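Participant: Structural data only, the sequence is not supplied:
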């Protein structure tokens, strides 16, 4: 493989995963990340089935991911008085291997072997016959052979290379929030509470507190966490169970993240020398497949660049061909109505799913089918 220079925007999961694979293939990689450092902790993410397991193994991180796994934990759905209504088994919420997002990011970062530029972002892309001229908010301009947008649902690279976010991102009617409110909050037990259009959960590795709520699309400053915390508190005003206690802690949360459940609809993952990866390409519907898609996408993109000896036109076309159908799981709906059903009846019906071995079995089979729905090339052997 030739030795192209590659800029990756985004240092969550997809970016560092791709960086490590490309570095080992001989590329010179730079990762730029808006945040000042890697984000620690965060919600748990999971991997399901043979495809995810095979990619982790070929990346050389399977043993370390297993060593730092959280272990699936059952979650009890309760009513306003705290009485159990149903139990969501850990195998459903945690997949085959569950790990905190921050731990996974650290594993990938430690093995990426490339340059990281934190606290900066791309401001312009100009493609020429010889590469892509890139300007940054803080760093000096540079030229790269290829640019990868692995910077999430609100991708700066997608906006600069393809057009405004409104042309590609469709809001799915729900927002979610993650807050670290203290390990003692759940008392070691994972519990989830619903009211129509609202869900609140405590305990377990997803985060010490996790919220999903239906609402009109919210307009807010994504850099202003104080505004976001207030939006969440407003959305849960008047709720029962332990929600008032949780909301009282939100202003002091050690970590806090709020975002929309949205779908990306884009006819091509690449344009010229620029390509999209992870949520920037597939979207975030909170269906439990985002991390798996990011890891598999990184593996395929790096493998195709290697197989094409760095010819991005061939590699990007093959990446698109292989990932388009597999990534359709992100287009099949949203976890919002499942996690926060819109009516009391829908809440009861959802709960019955977890009381029926037959229905739960169908759900588990469906998730396994989605996770393994790609013929994974073995790039090391050339097949």
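Facilitator: Structure received. Everything quoted here is computed from the prediction, not taken from an experiment. Numbering: from 1, shown residues only.
Participant: going forward, measure contacts between C-alpha atoms and count neighbours the same way
Facilitator: Will do.
Participant: Please enumerate the strands of the stretch 151-300 of the chain.
Facilitator: Assigned by DSSP state E, counting those that start in this stretch, the stretch 151-300 of the chain shows strands spanning 169-180, 190-195, 198-202, 209-214, 255-264, 270-271, 274-276, 283-284.
Participant: So which elements touch the first one?
Facilitator: Secondary structure elements in contact with strand 169-180, counted by 3 or more CA pairs under 8 Å, 6 or more residues apart in numbering; DSSP states H and E, are strand 209-214, strand 255-264, helix 336-339.
Participant: quick one, what contacts the residue nearest the centre of the chain?
Facilitator: Geometric centre of the chain, nearest residue: residue 290, 4.3 Å, by CA atoms, centre = their mean. Applying CA atoms under 8 Å, 6 or more residues apart in numbering, we find residue 290 in contact with 278-279, 284, 330.
Participant: what about versus this one:
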């Protein structure tokens, strides 16, 4: 489908990765993003198996390696700061780990010269006909495209327009997560430190950017909360209320939270859908297959999905519906496995950590690169 004009909603990981591969295959990609620029902040993401292959085929693996967190072991302490156990990095860091914001910066840099980016804008309507799709925006005149891709995350605007209300697809797993930058006040040396607090709350701090700063990650259990996802100050108040009175370094972290400019606050949820496409609209990444951050595979799903979707469109001889179906069929089992793994992690989130011997045994047999789950085609 060369010369196809495709609109992508979302400039996180999935959207720019798809834009890259579409250009490789001779298609025109336009990316629309509600934020005013690539988003800062977020968690550290890791890669294994097929995701590493995609980075290599994109020609950015070495560049991503240079941004590696090179994170080591993570210590678990009690609320008085006393050592409990050490979690070896081999268990959770994958073959390569980087900050998500570093990855999005790299993807944007490699696509911005040949891809039109429409920041500070979003889709308001999608009207398809036999010849294409007429898309309306918050800002600017409507434009026509051949296809529309929703790569706009858990609360996908494209999904809401084309498939219906979020409540039909988002399954809350009972947790919320907040991540923000802080000083490396714990003097962590390429390492992390975490504490299980009372009543379903945990806190973790890990060093970043060659130990010059750190990221804090706070988890708390809760039923679905009603809040404005665009009101950062309201989100900060919710987090502060849940952790008020907690020990360890929580008072310091709450002060840093109040001053933070890169808060990432999200429910731990999954997206489950019977199909990922409807006519000329298809979903990608968290928009259709969110496994939650606890899966450790969300960014990998985005990269792999972008590679497969672009490749299938390139070889479909104009049959976009067949391309959408093949992309989905190849990725379904991988997503199913990742979502099941995340549910298991939720059950362990606030449990007492096992003895050190258990962690040592896990480190001696780290998670496989899972090549058996997915074999990438050469397009």
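Facilitator: Now that the structure is in, tell me what you want to look at. Since the structure is predicted, the reported quantities are computational estimates derived from the model, not experimental observations.
Participant: How alike are these chains, TM-score-wise?
Facilitator: Once superposed, the chains reach a TM-score of 0.92 (TM-score structural alignment, normalised by the length of structure 2), with 368 aligned residues with a CA RMSD of 1.8 Å.
Participant: still on that earlier bit, which of the contacts of residue 290 of structure 1 still touch in structure 2?
Facilitator: Compared against structure 2 with both residues aligned by TM-score structural alignment, their matches' CA atoms under 8 Å, the contacts of residue 290 of structure 1 retain 278-279, 284.
Participant: And the residues you listed, which is closest to residue 306 of structure 1?
Facilitator: When these are compared for distance to residue 306 of structure 1 (CA to CA), residue 278 wins out at 19.3 Å.
Participant: The closest one maps to what in structure 2?
Facilitator: Mapped onto structure 2 by TM-score structural alignment, residue 278 of structure 1 lines up with residue 285.
Participant: Its match: how many residues sit nearby?
Facilitator: 28 (other CA atoms under 10 Å).
Participant: what's the distance between it and residue 97 of structure 2?
Facilitator: From residue 285 of structure 2 across to residue 97 of structure 2, the span is 19 Å (CA to CA, to the nearest Å).
Participant: related to what we said a few turns ago, what residue in structure 2 is paired with the residue nearest to the centre of structure 1?
Facilitator: Matched by TM-score structural alignment, residue 290 of structure 1 corresponds to residue 298 in structure 2.
Participant: Look up how far residue 63 of structure 2 lies from that match.
Facilitator: 20 Å.
Participant: And for residue 95 of structure 2?
Facilitator: Separation of residue 95 of structure 2 from residue 63 of structure 2 (CA to CA): 15 Å.
Participant: Mind jotting down where the helices sit in structure 2?
Facilitator: Shown for structure 2, the helices assigned by DSSP state H span residues 14-24, 50-58, 61-66, 89-92, 100-109, 157-163, 232-243, 250-259, 286-289, 298-314, 320-348, 356-364.
Participant: Indicate which one of the ones you listed is closest to residue 379 of structure 2.
Facilitator: helix 298-314 (5.6 Å).
Participant: what's the average distance of that closest one to structure 1?
Facilitator: Taken over the aligned residues, the distance from helix 298-314 of structure 2 to structure 1 averages 0.5 Å (mean CA distance after the TM-score superposition for structure 1).
Participant: And that helix, how far out from the chain middle?
Facilitator: 14 Å (CA atoms, centre = their mean, to the nearest Å).
Participant: Kindly report the same for stretch 28-37 of structure 1.
Facilitator: Offset of stretch 28-37 of structure 1 from its chain centre (CA atoms, centre = their mean): 17 Å.
Participant: Kindly report the same for stretch 223-239 of structure 2.
Facilitator: Remark: stretch 223-239 of structure 2 is offset 19 Å from the chain centroid, using CA atoms, centre = their mean.
Participant: so where in structure 1 does that stretch end up aligned?
Facilitator: Using TM-score structural alignment, the residues of structure 1 aligned to stretch 223-239 of structure 2 are 216-232.
Participant: That stretch spans what distance, first to last residue?
Facilitator: 13 Å.
Participant: again with stretch 39-49 of structure 2
Facilitator: Using CA to CA, one end of stretch 39-49 of structure 2 lies 26 Å from the other.
Participant: How about stretch 234-250 of structure 1?
Facilitator: Taking CA to CA, stretch 234-250 of structure 1 runs 11 Å from one end to the other.
Participant: cool, stretch 96-103 of structure 1 as well?
Facilitator: For stretch 96-103 of structure 1, the first-to-last residue distance is 17 Å (CA to CA).
Participant: Show residues contacting that stretch.
Facilitator: Around stretch 96-103 of structure 1, the neighbours that count as contacts under CA under 8 Å, 6+ apart are 13, 38-49, 65-66, 68-72, 205-206.
Participant: do the same with stretch 210-221 of structure 1
Facilitator: Counting by CA under 8 Å, 6+ apart, 171, 173-179, 197-202, 227-228, 235, 260, 336, 339-340, 342 sit against stretch 210-221 of structure 1.
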